[in-house]
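Student: below are the sequence and a predicted model for it; my questions follow.
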Amino acid sequence: MSFRDKTVLITGASSGIGREFAVQLAKQGANLIITARSEGELESLAASLQASHSNIWVKVVPLDLLQADSVKTLYSTIESMNLSVDYLINNAGFGKFCEFTAEGFDTYQKMLTLNINALSELSYVFLPHMKAQNAGGIINVASIGSFQPLPYQAVYGASKAYVLSFSEALSGELLDSNVHVMALCPGTTESNFMTNANADTSKMNLMPASEVVSGALSAFAKRRHYVISGRINYLVSLVPRIVTRLKTIKIVASMFKESVLKKQGA
């Protein structure tokens, strides 16, 4: 699989995993459309990538996917540039580490809008071109939390379980084509995500975003329908297959209870 001269749309591209996708795909000769809320960071990234790789172009589309009709706006903006998207990387999303009722419900509404609705709509509007060309694909960023309930991250975990299920279902519909869909399931990663999630990372081993992305691109080239970042995370994902669901819930709850409640000041 080659990304050279292909057009890749990356959401949440201003930092973390999204930014690293942009960096590594630029090295592979991909042309990029990068979007996020942070226009300054996007412009800086675009300038850096184009200075380092004279054979590519990078288009910046500042956008808040939480806003109504934002996906339609993004799609029409790309159309107005006379461009089409060969590959889509649905990376934009966020979570919160907290006891469920300790966060305002409006935060959860935004989380579901971004993690589920926007990701699904972006797939819906850009997939037809890929199918017509019988080429391209989508990488949806899920989570290691897709494989089990996440006490103290209840809504986030549920939203990422959706992403995994949705991605695998689409990959099943496309088995007889050259269009491929994959779910990327990272664990704790070096990014702004953990800070924005109000997570206590003092006892966490954070995986570099560069390793997460390189592993994802390798797995995507092999047409994997999902990939888990890191050997330890893979082993963690097997826990629900080994013990009862109740035991799984207790294990995960004990992992996060003390650090989350301490962070909340409870």
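Tutor: On my side now, so go ahead.
Student: only C-alpha atoms from now on, for both contacts and neighbour counts.
Tutor: Fine.
Student: ok, residue 3 - contacts?
Tutor: Contact partners of residue 3, counting by C-alpha atoms under 8 Å, 6 or more residues apart in numbering, are 25, 28, 29, 30.
Student: can you get me a residue count around residue 51?
Tutor: 12 (other C-alpha atoms under 10 Å).
Student: so which helix or strand takes in it?
Tutor: helix 39-52 (DSSP states H and E).
Student: helix or strand right after that helix?
Tutor: Past helix 39-52, the next helix or strand by DSSP H and E is strand 58-62.
Student: surely residue 115 touches residue 94?
Tutor: Yes - with contact defined as C-alpha atoms under 8 Å, residue 115 reaches residue 94; the gap is 7.1 Å.
Student: have a look at the two and say which one is more surrounded.
Tutor: Using other C-alpha under 10 Å as the criterion, residue 115 and residue 94 rank with residue 115 on top: 28 against 20.
Student: show me the contacts for that one.
Tutor: Counting by C-alpha under 8 Å, 6+ apart, residue 115 has contacts 92, 93, 94, 159, 160, 163.
Student: comparison target, given below:
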Amino acid sequence: MEFNNGTALITGASGGIGEEFAVQLAGRGANLVLVARRADKLAQLHDTLVGKHPDITVDVIAEDLAVPGSGAELENKVRDLGRTIDVLVNNAGVGLHSKFVDQAPEPNAAQIQLNCGTLVDLTARYLPAMTQRGRGVVINVASTASFQPTPGMAVYGATKAFVLSFTEALWQECRGTGVKVLALCPGATETEFFERTGEDFLTDGRQTARQVVGTALGALDRSGPTVVSGWKNSLLASGYRVTPRRLMLAVSERLLKSAN
């Protein structure tokens, strides 16, 4: 798929999968609007990308998308820059790793807002114009946690199941419009995600962000609504569909146990 001279808005772009989306899309000639909380990390990434690709435009916006109303603020800032968004990558997300009863209400509310609320809000703000133009891309980053409940990360798994369901429905609604919609479902990936949860788990078989993003961009040339990154992850995701629910819950809980 061609990205040259288009503009991609990437959330959670200061590291991990979001940063890798920026790197690979810049390599394909896309202009970028990079969004994350950490202004210093965004500035470093801006300088790196512009130095390597002087023909593209890279804008950075520091914004906490876990705050209600942040989607509207971000849209205003993008409008002030004069950018038309051709590609939306809803990558920003967070997870809490512990039993639900041990979690405070406020971080979970922020998790739901970021993983679901702002994702839907930004999609609502940019998808209609894409369909009117008859072209565009929306990539929503879900997870292999989308396919089954996740004891130990109960809210995170539920938010990612929401993202998967929402995105697959959009894929069907957008058929014939010229807009490509994709749910990307990575498994464990070498990013800062695990560090931020404060726990070490799913330590075996982690993919790199480069592998995950390469899978996503390659899937845009195919016709399905969802792509799971990595054959082992694909096999596991498929297996959950035929596994008895009680067994599935036990297996999922065991997989998410802390390695400490």
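Tutor: All right, it came through fine. Note that the structure is a prediction, hence the values are computed from the model and not measured.
Student: returning to that earlier point: now the helix holding residue 51 of structure 1 on structure 2. Mean distance?
Tutor: On superposition with structure 2, the mean distance recorded for helix 39-52 of structure 1 (mean C-alpha distance after the TM-score superposition for structure 1) is 0.6 Å.
Student: quick one, helices of the stretch 101-250 of structure 1?
Tutor: 105-112, 119-133, 154-173, 192-196, 209-221, 231-237, 239-242, 245-264 (DSSP state H, counting those that start in this stretch).
Student: quick one: closest of those helices to residue 48 of structure 1.
Tutor: For the helices of the stretch 101-250 of structure 1, proximity to residue 48 of structure 1 was assessed by C-alpha to C-alpha; helix 209-221 is nearest, at 16.9 Å.
Student: comparing that closest one with structure 2, how large is the average distance?
Tutor: Helix 209-221 of structure 1 sits 0.7 Å off on average (mean C-alpha distance after the TM-score superposition for structure 1).
Student: and that helix, which residues are buried?
Tutor: For helix 209-221 of structure 1, a neighbour-count test (16 or more other C-alpha atoms under 10 Å) marks 209, 210, 212, 213, 214, 215, 216, 217, 219, 220 as buried.
Student: same deal with stretch 247-259 of structure 1?
Tutor: 248, 249, 252, 253, 256, 257, 259.
Student: what sits against the residue lying closest to the second one once chain neighbours are set aside?
Tutor: Same thing as residue 249 of structure 1. Spatially, and ignoring its direct neighbours in sequence, residue 249 of structure 1 is nearest to residue 149 (6.5 Å; C-alpha to C-alpha, 6 or more residues apart in numbering). By C-alpha under 8 Å, 6+ apart, the residues touching residue 149 of structure 1 are 157, 158, 248, 249, 252.
Student: could you measure from the third one over to residue 162 of structure 1?
Tutor: What that stands for is residue 248 of structure 1. 19 Å (C-alpha to C-alpha, to the nearest Å).
Student: mind listing what residue 154 of structure 2 touches?
Tutor: 99, 100.
Student: pretty sure residue 119 of structure 2 is in contact with residue 93, am I right?
Tutor: No - the pair residue 119 of structure 2 / residue 93 is not scored as a contact, 9.2 Å apart, by C-alpha under 8 Å.
Student: neighbours of residue 196 of structure 1, how many?
Tutor: Going by other C-alpha under 10 Å, the residues that sit close to residue 196 of structure 1 add up to 12.
Student: count of neighbours near the nearest residue to residue 229 of structure 2 once chain neighbours are set aside?
Tutor: Spatial nearest neighbour of residue 229 of structure 2, chain neighbours left out: residue 186 (5.1 Å); criterion: C-alpha to C-alpha, 6+ apart. Neighbour count for residue 186 of structure 2, taken as other C-alpha under 10 Å: 28.
Student: quick revisit: in a markdown table, list the buried residues of helix 209-221 of structure 1 along with distance to residue 140 of structure 1.
Tutor: A markdown table is the format used below for those (distance: C-alpha to C-alpha, whole Å):
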| residue | distance to residue 140 of structure 1 |
| --- | --- |
| 209 | 15 |
| 210 | 17 |
| 212 | 13 |
| 213 | 12 |
| 214 | 15 |
| 215 | 14 |
| 216 | 10 |
| 217 | 12 |
| 219 | 13 |
| 220 | 11 |
